[in-house]
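Chemist: Below are the sequence and a predicted model; questions follow.
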Amino acid sequence: MTQRAWRTVLEHIERDLIEGRLGPGDRLPSERDLSADLGVGRSSVREALRVLEVMGLIRTATGSGPQAGAIVIATPSGGMQALLRLQVAAQGFPLADVVQTRLVLESAVAQALAADGERDLSAAHRILDAMDVPHLTAPEFLALDAQLHLALAEASGNSVIAATMAGLRSAIESYVLEGSARIDDWSAMAERLRAEHRQLVTAIDAGDAASADALVRTHITGYYTAAGLVPDARTVLTD
């Protein structure tokens, strides 16, 4: 299964949701039909549906009958909808620009969330739990990773930041997936990322803005550096 194959399915369904061809209560085509229509394997269709379910956009059920299959339960809203089309253009953005933008935006998100006594991190916690599922492949894990960062941006309530993060999602996923192939022990890296995500969300939950800021910066720069995508991502802001 290639990254491009399941991304094709994901973006096809997202586009139908945004443009109104699909809405809450509608049933998605079957795995077989999506596979044939889009020219991808059924494993790629299942991966895309899995990500959409974690995003809270669809519900899937096995078996037969009116409740079986994948049903739309929500549509993309806020920032995700506003600039989702940036995903295509974002594929060509220079890596250093993506890292720098992430540091600026996600630092602001972490601090704003920590300072907000009415923050709702339920979506972030749901994705954290999904990332704990055993035997996730690198593409599966990193798709959830990107969605976690987007969920935090959306929880901040800043629609411009959320929209920008949504538009950058494909670029982020493509770069981090490229880096995963350079990591000798992916299992160890995945455990490290899980721990860093938990520490970040814990700091936000505790209202510790300084720690949340430091943790998100270390998390982002640490991965790009460990994956050999840049010599030392910590220098990006000062280059």
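Modeler: Thanks, I have the structure now.
Chemist: from here on, contacts and neighbour counts on C-alpha atoms
Modeler: Noted.
Chemist: Okay, strands next: where are they in the chain?
Modeler: 58-61, 69-72 (DSSP state E).
Chemist: Just put those in JSON lines and tack on mean neighbour count and distance to His135.
Modeler: Converted to JSON lines, the strands of the chain look like this (neighbours: other CA atoms under 10 Å; distance: least, CA to CA, whole Å):
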{"stretch": "strand 58-61", "mean neighbour count": "18", "distance to His135": "20"}
{"stretch": "strand 69-72", "mean neighbour count": "21", "distance to His135": "23"}
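Chemist: Dump these into a markdown table; add distance to Arg46 as well.
Modeler: What follows is the strands of the chain, written out as a markdown table (distance: least, CA to CA, whole Å):
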| stretch | distance to Arg46 |
| --- | --- |
| strand 58-61 | 10 |
| strand 69-72 | 10 |
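Chemist: got the contact list for Ala162?
Modeler: Contacts for Ala162 (CA atoms under 8 Å, 6 or more residues apart in numbering) come out as Gly78, Gly79, Met80, Leu150, Ala153, Glu154, Ser156.
Chemist: let's bring in a second model and compare:
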Amino acid sequence: MRTHQLVLTWIENELSAGRLMVGGRLPAERSLAEQLAVSRTSVREAIRILEAMGVVRAGVGSGPEAGTVVIADPTAALGSALRLHVATQHLPVKDIVETRVLLESWAVSQASPDAPGLRNAAALLAGMDEPGLSVDEFLALDVQFHLALADAAGNAVVSAMMGSLRESIQGYAGRLTANLPDWAATASRLMAEHHQILDAITAHDGGRAAKLVAAHIEGYYQEAGLGPSA
């Protein structure tokens, strides 16, 4: 085992055992290196890996922000990894869209009509109804709307995966707008579908909401040229 992996394994064991928790700090670099009998370079490498994975935040200097703090931000790391693999074309965008349909359909079918996320979704829809939004502004609100729907299911893993999937294809979805014959007409249709999805959830009709969200997502990509043969 490479020495930085020893550090990663130790931190994982500390987290699993509850001796290290979100908000807690790792031992100082020198102390951890001495404790595990590894070099400080190995400790730094392990911390860089964990920071990229969204597990820790490394601060420098002194004061309350100094030191390496355990955080919980899986979405950023998963989204970054997916974006890179999409860029290599190892993970086709079409497959990621299909996975998103599966996850989001399940999420809206399980969403609680009383979930706080749905109040947030309604507020986001109100913002999207404002006239004069640019394409980028509309798509940014669209991302937040769909994440709010996923959060309403109350499943932390699905929320994290949905966030990473949306992050990995958000830029691609924006570029696809160039393929649309009439963005204003598409935006109007998407808004109407958003309202229908939210209405189905609040009416306790998860089955209908799931069908609506699947047709909503697939319809946009097919209209933009990402059909089965694309």
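Modeler: Thanks, I have it. Source: prediction; values computed, not measured.
Chemist: conserved subset of the contacts of Ala162 of structure 1 in structure 2?
Modeler: Contacts from these that recur in structure 2, judged by both residues aligned by TM-score structural alignment, their matches' CA atoms under 8 Å, are Leu150, Ala153, Glu154.
Chemist: if we can go back for a sec, list the ones among the contacts of Ala162 of structure 1 that fall in helices.
Modeler: Within those, residues falling in helices by DSSP state H are Gly78, Gly79, Met80, Leu150, Ala153, Glu154.
Chemist: Ranking by neighbours, what's the top pick from those?
Modeler: Using other CA atoms under 10 Å as the neighbour test, these are led by Ala153, with 29 neighbours.
Chemist: Counterpart of Glu106 of structure 1 over in structure 2?
Modeler: The alignment partner of Glu106 of structure 1 in structure 2, by TM-score structural alignment, is Glu104.
Chemist: With Arg126 of structure 1 instead?
Modeler: Under the alignment (TM-score structural alignment), Arg126 of structure 1 maps onto Ala123.
Chemist: Can you tell me how far its match is from Arg100 of structure 2?
Modeler: 23 Å (CA to CA, to the nearest Å).
Chemist: Neighbour count: these two, which is higher?
Modeler: Counting neighbours by other CA under 10 Å for Ala123 of structure 2 and for Arg100 shows that Arg100 has the greater number, 21 against 13.
Chemist: Contacts only, for that one.
Modeler: Met162, Leu165, Arg166.
Chemist: go again using 7 Å as the cut-off
Modeler: By CA atoms under 7 Å, 6 or more residues apart in numbering, the residues touching Arg100 of structure 2 are Met162, Leu165.
Chemist: sorry, back to before: out of the contacts of Ala162 of structure 1, who's nearest Arg194 of structure 1?
Modeler: Leu150 (15.9 Å; CA to CA).
Chemist: What lines up with that closest one in structure 2?
Modeler: In structure 2, Leu150 of structure 1 lands on Leu147 (TM-score structural alignment).
Chemist: Near the spatially closest residue to Val56 of structure 2 that is not a sequence neighbour, how many other residues are there?
Modeler: In space, and not counting its chain neighbours, Val56 of structure 2 is closest to Val70: 4.3 Å by CA to CA, 6 or more residues apart in numbering. Applying other CA under 10 Å, we find 21 residues neighbouring Val70 of structure 2.
Chemist: Same question for Ser77 of structure 1.
Modeler: So Ser77 of structure 1, with other CA under 10 Å, has 12 neighbours.
Chemist: Gly79 of structure 2 now?
Modeler: 21.
Chemist: ok, the residue sitting nearest the centre point of structure 2 - contacts?
Modeler: Residue closest to the mean C-alpha point of structure 2, counted by CA atoms, centre = their mean, is Gly163 at 1.5 Å. If you count contacts by CA under 7 Å, 6+ apart, Gly163 of structure 2 has them with Thr75, Leu147.
Chemist: now with 8 Å?
Modeler: Thr75, Gly79, Leu147.
Chemist: Look up how far Ile169 of structure 2 lies from it.
Modeler: 10 Å.
Chemist: swap in Val135 of structure 2?
Modeler: In terms of CA to CA, Val135 of structure 2 sits 15 Å off from Ile169 of structure 2.
Chemist: I am finished for the moment; much appreciated.
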